[in-house]
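Visitor: Mind looking at a prediction? Sequence and model below.
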Amino acid sequence: MARIKVFTNHYYPENFRINELVEGMTDDDVDVICQIPNYPKGQFFDGYSLTKRRKDKVGHANVKRLAVIPRGNNSIMLILNYLSYIVSSFFYGVFTKDKADYVLVYITSPIFVAWSGLRFAERNKARSTLYLLDLWPDSLETMLGIKNQFIIKRLEAMCLRIYDRFDTIAVSSMGFIKALEDYGVDSNKIVYLPQHADKNDEKLRFDFKSEVLKIVFTGNIGEAQGLDVLVDAASALSKQNNESVLFEIVGDGRYRKTLEQKISDQGLSHYFKFKGQVDKKEIPSILSNNHFGFVSLADEEIFSKTLPAKVQSYMTYGIPILASANGEIPYILDKAKCGFASPAQDGLALANLITELQGLSVEKLEELSQNGYNYSVEHFNQDKLTKQLLQIMKEGK
């Protein structure tokens, strides 16, 4: 039985796909190193604290939760959360006496969390794999608006040193491959591994006959999601006297209050329904009452290279997809023939596309639904991708 050490920012009860990947590693002895759960609301979950449940058992995995400053509800607290976890995980990686044969670093942000996993792997002479879900330093440059080429080059060199130390890098989006190669990462260590879809035995049944076109967004409500485009689209629809559209927003996040305020200020509340955070088990019934699942990203080059796991989630349930995005998302939707996309952050283009979609027949919507489900079964199967990840970790590309 192989000993696997997983380093990750987030783990159960936080809702990230690393949870299911670890659940699928049933033939191995797995330890998970993560922070005390505090995402997305920015405070420790009930029952967890600096003194409670720091060591846990989740399924077959042993979980060690390292001390952090909760991410709070502002940028300063978020930075402190990042820094505190980088420090606590680094010291764990340097001083722990734990052992492992294989190390998986699964991170969203920031890339510097990888230091702890790398240090641990090197001390144990363990094979190391990075599962890259967020492209660095591009993400940092976009988030902070960094334009200075001197700083950018230094950040790229720093990230390249991290990438070079891993034995293998699995990337969740095809767009990441060329970007890493452009940084100077050896292409022989890069492998494409898309995020898996939720487990689902059959496609949902939808009621596509409603006269109101219902569009649902599920997930984190942050600036990167570019949800202002819905406000702009609703404004354009209002000017066109098109009232037969409803946007349902399911989830929570740092940008929610700002988004709600913009909607209210423009007198567009009748186009929107906010449901807040719900149990994952409720998602299928929510999706089944809508025509389209919505996905959007801000109009930045880094996001054009990204494929959010939301796309896989929508596909596995069979809901047709509507997107406001550039690059990878429109490419996948066209390949799967399961939805439509307008350019990122173009509210008028999205409104015009929505008006066109109101004319789709029930038969066409059913076709889109089936196409997405079929594509998910073939390309985003959870068990298949977990086995592929294990093979990458143990054998390389």
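Guide: Perfect, I can see it now. Not measured: the values here are computed from a predicted model. Numbers count the residues shown, from 1 in each chain.

Visitor: Please make it C-alpha for all contacts and neighbour counts, starting now.
Guide: Fine.

Visitor: Identify the residues contacting residue 244.
Guide: The neighbours of residue 244, taking Cα atoms under 8 Å, 6 or more residues apart in numbering as the test, are 211-213.

Visitor: Turn the residues you listed into a markdown table, including neighbour count.
Guide: Below are the contacts of residue 244 laid out as a markdown table (neighbours: other Cα atoms under 10 Å):
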| residue | neighbour count |
| --- | --- |
| 211 | 9 |
| 212 | 14 |
| 213 | 20 |
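
Visitor: nearest to residue 349, of the residues you listed?
Guide: For these, the closest approach to residue 349 (Cα to Cα) belongs to residue 213, at 16.6 Å.

Visitor: so residue 295 sits right up against residue 310, yeah?
Guide: Yes. Using Cα atoms under 8 Å, residue 295 is in contact with residue 310, at 7.1 Å.

Visitor: Those two: who's more crowded?
Guide: Legend: neighbour count by other Cα atoms under 10 Å for residue 295 and residue 310, higher for residue 295 (24 against 19).

Visitor: Below is structure B, check it against A:
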Amino acid sequence: MKILVVTQYFWPEEFRINDICEGLIEKGHEVEVLTGIPNYPYGKFYDGYSFLKKGKREYKGIKIKRVPIIPRGKDGFIKLALNYMSYTVSASIATARLLFNRYDRVFVFQLSPITLAIPGIIISKIKKIPSTIYIQDLWPESLYCIKEVSSEKVKSILDRLCMKIYNSFDNVLITSNGFKEKLIDRGMEKEKITYLPQWAEEFYRKENEYYNMELESEVLTVTFAGNIGKAQSVSTIIEAAKLAKNNKKIKWQIIGDGSEFENIKDLVKKYSLEETVYILGRKPAKDMPMYFSKANGLIVTLANEDILKATLPAKVQSYMASGKPIIAAISGEGNDVIKESCCGLVGEAEDYRKLYENVIELYNMNLDQRKKLGDNGKKFFEENFTREILLNKLNEIINI
């Protein structure tokens, strides 16, 4: 079967769609990707790429068709909006050429914004082939998390537009069960919706020399890794670290980059936390297992927003796969999953005092107690979130 994958982001950018496409190839499908010129997260085109230089046309057997886009830049809503808009327009125009190609299925990997799904709809409707959308960011709720919209009329228009796009697909895959109720409440047929949580990439799943390593018991290292934006509420971690400021044996690591990166650095400086909080910046995804293995606990935080309560952050699966205890300040589904799996210590979103208390509790645990939490997470991951289980499920859906 030949599958056209529509995604604004693809290799060499580091997104889970890369592994999904590799998995579809493994299942015997032919995969072609309609994507943009790589520029995330740096805000400029990667070396070797430009409007005229589209780079390699194949990656691990996956054919790549790149369309020109405006780079997102590092700061500013206008540049980002132009980046989003340019992909939708360029990819939609490119569908005119793709109509002459044979495709059996269309698969859209939907991050923000939802409009990136439009080229997939064009192809599927004109060629009359089944289509699937995999929702990573539920819209318009995800938009409301980062930009305040006070006009009820505008909200009504956005609601109708987003549901029109979602209802244009034959199959709607969701990464969190919390999305299902919201879609049904807005008029979607429940038969269309399938829960397909994300799996951890290959480099998170491999056993490594550090997995059973007894880290120095006198020092506790807790690590956050991922995007540093408003939705992640990384300031909750800094506020918790402030409460633990006098305990020099607790080390806090922040790995990642994003719109709030400079604000977080400023907050560390403001509270004089340089001795205990380390802002490491962005690191290659393939290096994350090394950082995870050298941590005693892994932190996940989200802001206290309704849509985020319905979200299961993808880092939870990666943390579980690493076999380390999870320390969480999140509400809703992510909170429930961590409790169900007994793999960590949990507080509500933005509750920095509870996060501090949980880190202290982890600090006071012995190695066997910490290992038990990590083992619980790894077991839950292997029973629910492995690549093999979820890839087989995805393959079944696409083949229907």
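Guide: That came in fine, so what should we check first? These numbers come from a predicted model, not from an experiment.

Visitor: which residue in structure 1 lines up with residue 86 of structure 2?
Guide: In structure 1, the residue paired with residue 86 of structure 2 is residue 84, using TM-score structural alignment.

Visitor: With residue 158 of structure 2 instead?
Guide: Aligned partner of residue 158 of structure 2 by TM-score structural alignment: residue 155.

Visitor: my guess is that match is in a strand, correct?
Guide: No. Read with DSSP: H, G, I helix; E, B strand; the rest coil, residue 155 of structure 1 is helix and lies in no strand.

Visitor: From residue 184 of structure 1, how far out is it?
Guide: 13 Å (Cα to Cα, to the nearest Å).

Visitor: returning to what we had before: measure the closest residue in space to the match of residue 158 of structure 2 that isn't next to it in sequence to residue 176 of structure 1 for me?
Guide: Nearest residue to residue 155 of structure 1, sequence neighbours excluded (Cα to Cα, 6 or more residues apart in numbering): residue 137, at 6.2 Å. According to Cα to Cα, residue 137 of structure 1 stands 12 Å off from residue 176 of structure 1.

Visitor: who has more neighbours, the two?
Guide: residue 176 (25 against 21).

Visitor: returning to what we had before: I'd say the match of residue 158 of structure 2 and residue 138 touch.
Guide: No. Contact criterion Cα under 8 Å: residue 155 of structure 1 and residue 138 do not qualify, at 9.2 Å.

Visitor: Which elements pack onto the longest helix along structure 1?
Guide: Identified as the longest helix of structure 1 according to DSSP state H is helix 75-95. Under the contact definition 3 or more Cα pairs under 8 Å, 6 or more residues apart in numbering; DSSP states H and E, helix 75-95 of structure 1 sits against strand 29-35, strand 61-66, helix 114-124.

Visitor: quick check: angle from that helix to helix 114-124?
Guide: Angle between the axes of helix 75-95 of structure 1 and helix 114-124 is 0 degrees (criterion: axes from the mean of the first three to the mean of the last three Cα atoms, to 10 degrees).

Visitor: Can you list the buried residues in helix 75-95 of structure 1?
Guide: 78-90, 92-94 (16 or more other Cα atoms under 10 Å).

Visitor: Look up how far residue 200 of structure 2 lies from the alignment partner in structure 2 of residue 283 of structure 1.
Guide: Counting by TM-score structural alignment, residue 283 of structure 1 lines up with residue 288 in structure 2. Going from residue 288 of structure 2 to residue 200 of structure 2 by Cα to Cα gives 12 Å.

Visitor: what about these two, which has more around it?
Guide: residue 200 (23 against 19).

Visitor: so what corresponds to the more buried one in structure 1?
Guide: In structure 1, residue 200 of structure 2 lands on residue 197 (TM-score structural alignment).

Visitor: next one: residue 325 of structure 2
Guide: With TM-score structural alignment as the criterion, residue 325 of structure 2 matches residue 320.

Visitor: Show me what secondary structure element comes after the longest helix of structure 1.
Guide: Downstream of helix 75-95 of structure 1, the first helix or strand assigned by DSSP states H and E is strand 102-107.

Visitor: Quick one: residues in contact with that following strand.
Guide: Residues beyond strand 102-107 of structure 1 that count as contacts (Cα under 8 Å, 6+ apart) turn out to be 2-9, 18, 113-114, 117, 121, 126-134, 393-394.

Visitor: Ok, stretch 58-72 of structure 1 next?
Guide: With Cα under 8 Å, 6+ apart, stretch 58-72 of structure 1 has contacts from 12, 22-23, 26, 29-36, 38-39, 41-44, 50, 53-57, 77-82, 84-85, 88-89.

Visitor: Start and end of that stretch, how far apart?
Guide: For stretch 58-72 of structure 1, the end-to-end distance is 25 Å (Cα to Cα).
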